[in-house]
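Student: Okay, sequence plus prediction incoming.
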Amino acid sequence: MVRCFNKDFLLCDHENPINEAYAWIDKYIDPSNKADIVFGMGMAFHLEVLLTSFPNKKVIIVEPNMDLFYQIACIRNLEPVIKKAEIIVDEALDVILERINSLFWDTEKGGIQVQPFEVYGEMFPDMWDNLRDSFIKLANNFTVDIATRRKFGELWVYNNIKNLDKICDASDAGVLAGKFKGIPGILVSAGPSLEKNIHLLKGLEDKCVIMAAGTAVRVMESFGLSPHFMVGIDAGEKEGEIHSNVKNKDIYFIYSNQVSTYSVNGYTGPKFVMNYPVDMYTAGFFDYADIKSDFF
């Protein structure tokens, strides 16, 4: 029995927890999945059955409450679960999602499922809703990433090879991390409202760091303004045209090595190459060259 928010909950069936565990498996678990993320340790009967029934599955357990986990560990021997599963206890949502995201890129075939042990969905409804909704967004983003890679993969490889010849002219963008603490920052994107509001940027150049994404640098220059940094990641020629035509050569250009070759060759101002998470070629190069650079 657990009291949570002034309500009492049973963590398992006192009469036959094993039958309850098998019923949970039959109801929710897809045998074809390569990985199951289970929200809730409970008394671990359902996890023992899951790990025994599907020894080849990757099982990750998200236990939202450290005090509850401690009490469970005092009552039940969790060694069989600890040895075979990965347990994430009382961690921030971002940490959990980062771990789940790594499962998407695992080339082993099979689905990934996030499923609560029912009583945990009742005890921690907000946590479960956030995890479920974030997982759905993560899966949708992954689908978009895959489609993007299929469309642009060949061009990315081409650009990476061509741009490597110029990489020695750039600095590592990783050194910029943490350098502007306490200084306000403005990220300028080329949305439809930019021209209506760009006058608000005048006079702020010495008071904050201004960074322009994509075509925003072109719009800013047309109004007599320049950002401190501009960023480029797109591989197509249109991206190259943006940076080749930038008039102010004092803007620091932060780019991913998969960017258009016209961007790298056309802009002659100072450059920073970033270890961009989607660009695994550059990450591999940094590793090979023994350059320590976190994802930017």
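Tutor: Perfect, I can see it now.

Student: hey, let's count contacts and neighbours off CA atoms from now on
Tutor: OK.

Student: Tell me where the chain has strands.
Tutor: For the chain, the strands defined by DSSP state E occupy 2-4, 7-9, 35-39, 58-63, 86-89, 112-116, 171-172, 185-188, 209-213, 229-232, 252-256, 271-274.

Student: Which residues does the fourth one contact?
Tutor: Translated: strand 58-63. Residues outside strand 58-63 that contact it (C-alpha atoms under 8 Å, 6 or more residues apart in numbering) are 34-41, 51, 69, 84-90, 96.

Student: Over to the third one?
Tutor: Outside strand 35-39, the residues that touch it by C-alpha under 8 Å, 6+ apart are 29, 57-64, 103, 110-117, 120-121, 128.

Student: Quick check, central residue of this structure?
Tutor: E98 (5.5 Å; C-alpha atoms, centre = their mean).

Student: L131 versus that one, what's the distance?
Tutor: Computed as C-alpha to C-alpha, to the nearest Å, the E98 to L131 distance reads 12 Å.

Student: hey, which helix is longest across the chain?
Tutor: helix 125-163 (DSSP state H).

Student: report the angle between the axes of it and strand 35-39?
Tutor: 140 degrees (axes from the mean of the first three to the mean of the last three C-alpha atoms, to 10 degrees).

Student: How far off centre is helix 125-163?
Tutor: 9 Å (C-alpha atoms, centre = their mean, to the nearest Å).

Student: In terms of secondary structure, what does that helix contact?
Tutor: Other helices and strands packing on helix 125-163, by 3 or more C-alpha pairs under 8 Å, 6 or more residues apart in numbering; DSSP states H and E, are helix 93-104, strand 112-116, helix 261-266, helix 280-288.

Student: switch to 6 Å and redo it
Tutor: Contact partners of helix 125-163 among helices and strands, from 3 or more C-alpha pairs under 6 Å, 6 or more residues apart in numbering; DSSP states H and E: none.

Student: Between helix 93-104 and it, find me the angle.
Tutor: Counting by the same axes, to 10 degrees, helix 125-163 lies at 60 degrees to helix 93-104.

Student: Next, the buried residues of helix 125-163.
Tutor: Across helix 125-163, burial judged by 16 or more other C-alpha atoms under 10 Å covers 128, 131-132, 135, 138-139, 153, 155-157, 159-163.

Student: which one of those is nearest P184?
Tutor: L138 (29.5 Å; C-alpha to C-alpha).

Student: and the closest one, how far is that from L194?
Tutor: Applying C-alpha to C-alpha to L138 and L194 gives a distance of 29 Å.

Student: Presented hereafter is structure B, for comparison with structure A:
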Amino acid sequence: MQLLGMMDPGKLSIFTARSGAVSIEVNGAPYHSPYDPVREADKFCSALKVEDADVILLFGWGLGYCGAVLQRRMKPGTRVIVFEPNAGLFEISRAHAGTREALKHGVFQFVVGDSVRQFFDDWALNGCRETDHFLWIEWPPAAVQHREMLESLKADFRKCLRDKAANLLTHFRNGEMYFQNALANFRFQASADVGWLFGQFKNVPLVIVSAGPSLDRNIADLRGAEDRCFILSMDTSLRPLLAAGITPHAVMAADPSELNARHIAGAVPEQVYLIAEQGIQPSVLESADRRFLFGLGLFPDPLFAKFGFAKSSLEVWGSVATAALDLACRMGNNPVIFIGQDFAYSWGRAYASHTIFDGLPFSAEWSGPLKEMDIWGELVHTTETMIAYRDYFSRKLRTRPDIRFINATEGGILRLGVDILPLREALRLTGKRRTDVAAILRDRYRIQRTTDKALTHFLDVLRLRRQDCGCISAFLELVAKQALLENDSGTIQKKIQWGIQLMEQAIAG
């Protein structure tokens, strides 16, 4: 149970209803019926499809009468998350049978008092399945007394649903491409594991360079900082940095598409390390002499782990910058400075100068149907996807109060969880201490030993439809997610046959 704050409970008056059950008033208004609160709860819940729900979110617990109805009607395995804004009321309810029973019932999770406001900051539908049915319930008296909190909570819940849907859509679109690329990149699996960088840059300033339009405003200020900061370029910002005469220490890539490969292919200087997800286009890995690879925890990671050469995972949430943020936290960098991280079409543009999109026609009004307040207090065009990425950033930043995050973009909509400073001021705060970032990268760069036995093992698994090692289920989760959700056995068998053909081609060379 989360009980992180005590709201003013107001005036609480307990009395006996005409039915003999206990009832209560809050600030003179009935929270439960003065006649029969048990019958009231039954009637209220009668129109709700409780039996169909996998996850129930209940706003307003009171003395637990609705909870008792839910316990009788919900199917086994259903989770119930209860939001009770009035901490004083919840303490009183502990003496009543409905609450006592729910507290013993492992499926009930109580979020009480001020902690209700922050709930979705920490719980982004974690542990929920793509097929789960959600049931949102608002107890009317709670909704009336806590309207502002309720609306904020519902907005956060809608964001979580939006983000989960976006992730699922990405899974549908990219699963096959990811596996094909990872298989084609098997020859690069001997590259260094990104995990060997974890903890190696403790308190070293890091500048994460993205290619938002605001990068043009301050990219020149980054010159000369190479010996004081770890400069980590995103794939899209490599060409703008090189055009400005700045060579980053490393460039990061995570998008498996051919379009994104064009940002890097043929452009990586010899001394620059590539930090890449193992399922990107092979042309990207071919462009660099020295590579640190990471996984996403998806197949074929479990396969490679069986044979001792799996790569460490990074958290990637739709954008390579999210992977860079996770890497920064794991490497120990502090402070972490963002530039070019607009999450918006600042100044009416999509990207900084010198990207592969430079010079192409673009309309911020047409491409960005939404508007958000930027750091200057002005409305700027953006998209739901970019807002989702921004929200992910903000949630992630709040989980690491030990790290100072500085938004030196000088534009865009990233406001929460960061200090907003001009890049010159942010760099001044890093001090004059020199750090040989290249030497640390060189020291941590180690070749891994791989074996083709991993490929022959998986081919055998596919041919025999073996279920004993978990590989085939992980493979189908990646490449046939929609078919699994729809229980489409025909498509599932076609995906297995497709996998067999790919494996035979890979082994044949």
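Tutor: Sure, I can see it. Keep in mind it's a predicted model, so treat the numbers as computed, not measured.

Student: Can you calculate the TM-score here?
Tutor: Laid over one another, the chains give 0.79 as their TM-score (TM-score structural alignment, normalised by the length of the first structure), with 287 aligned residues with a C-alpha RMSD of 3.3 Å.

Student: Show me what D193 of the second structure aligns to in the first structure.
Tutor: Alignment note (TM-score structural alignment): D193 of the second structure maps to S171 of the first structure.

Student: That match contacts F272, correct?
Tutor: Yes: shown here, S171 of the first structure and F272 form a contact pair, counting by C-alpha atoms under 6 Å, at 4.6 Å.

Student: Between those two, which is the more surrounded one?
Tutor: Shown here are S171 of the first structure and F272; by other C-alpha atoms under 10 Å, F272 has more neighbours (22 against 15).

Student: Contacts only, for that one.
Tutor: Residues near F272 of the first structure by C-alpha atoms under 6 Å, 6 or more residues apart in numbering: A170, S171, D172, A173, F253, I254.

Student: List buried residues within those.
Tutor: Those of these that meet the buried threshold are A170, D172, A173, F253, I254, by 16+ other C-alpha under 10 Å.

Student: Check the contact between the last one and V231; I expect there is one.
Tutor: What that stands for is I254 of the first structure. Yes: applying C-alpha under 6 Å as the test, I254 of the first structure and V231 come out as touching, 4.8 Å apart.

Student: and I198 of the first structure, what pairs with it in the second structure?
Tutor: Under the alignment (TM-score structural alignment), I198 of the first structure pairs with I219 of the second structure.

Student: my bad, S32 of the first structure
Tutor: For S32 of the first structure, the residue aligned by TM-score structural alignment is D52.

Student: measure that match to H146 of the second structure for me?
Tutor: As judged by C-alpha to C-alpha, D52 of the second structure and H146 of the second structure stand 28 Å apart.

Student: where exactly do the helices run in the stretch 401-509 of the second structure?
Tutor: Per DSSP state H, counting those that start in this stretch, the stretch 401-509 of the second structure carries helices over the ranges 423-429, 437-444, 453-464, 471-479, 481-486, 489-508.

Student: Most tightly packed of those?
Tutor: helix 471-479 (a mean of 21; mean count of other C-alpha atoms under 10 Å).

Student: against the first structure, where does that one fall?
Tutor: Under TM-score structural alignment, there is no match for helix 471-479 of the second structure anywhere in the first structure.

Student: circling back: from the contacts of F272 of the first structure, pick the one nearest K202 of the first structure.
Tutor: Checking the contacts of F272 of the first structure against K202 of the first structure by C-alpha to C-alpha gives F253 as the nearest, at 20.9 Å.

Student: quick one, what contacts that closest one?
Tutor: When contacts are counted by C-alpha under 6 Å, 6+ apart, F253 of the first structure touches F229, M230, V231, K271, F272.

Student: P256 of the second structure pairs with which position in the first structure?
Tutor: Aligning on TM-score structural alignment places P256 of the second structure opposite A235 in the first structure.

Student: Cross-check the contact I'm expecting between its match and V259.
Tutor: Yes: counting by C-alpha under 6 Å, V259 is a contact partner of A235 of the first structure at 4.3 Å.

Student: now the match of S32 of the first structure: how far from R129 of the second structure?
Tutor: Remark: distance between D52 of the second structure and R129 of the second structure (C-alpha to C-alpha) = 15 Å.

Student: Who has more neighbours out of the two?
Tutor: D52 (16 against 11).

Student: Not counting sequence-adjacent ones, nearest residue to that one?
Tutor: Nearest residue to D52 of the second structure, sequence neighbours excluded (C-alpha to C-alpha, 6 or more residues apart in numbering): H133, at 7.0 Å.

Student: Which position in the first structure pairs with that neighbour?
Tutor: For H133 of the second structure, the residue aligned by TM-score structural alignment is G111.

Student: right, and that match touches P31 too?
Tutor: No: contact between G111 of the first structure and P31 fails when scored by C-alpha under 6 Å: they sit 9.5 Å apart.

Student: Spit out the contact partners of the counterpart of F223 of the first structure in the second structure.
Tutor: Using TM-score structural alignment, the equivalent of F223 of the first structure in the second structure is A244. By C-alpha under 6 Å, 6+ apart, no residues touch A244 of the second structure.

Student: what does F90 of the second structure give?
Tutor: By C-alpha under 6 Å, 6+ apart, no residues touch F90 of the second structure.

Student: Relative to F230 of the second structure, how far out is the residue of the second structure sitting at the aligned position of G284 of the first structure?
Tutor: Alignment note (TM-score structural alignment): G284 of the first structure maps to P302 of the second structure. To F230 of the second structure, P302 of the second structure is 32 Å away according to C-alpha to C-alpha.
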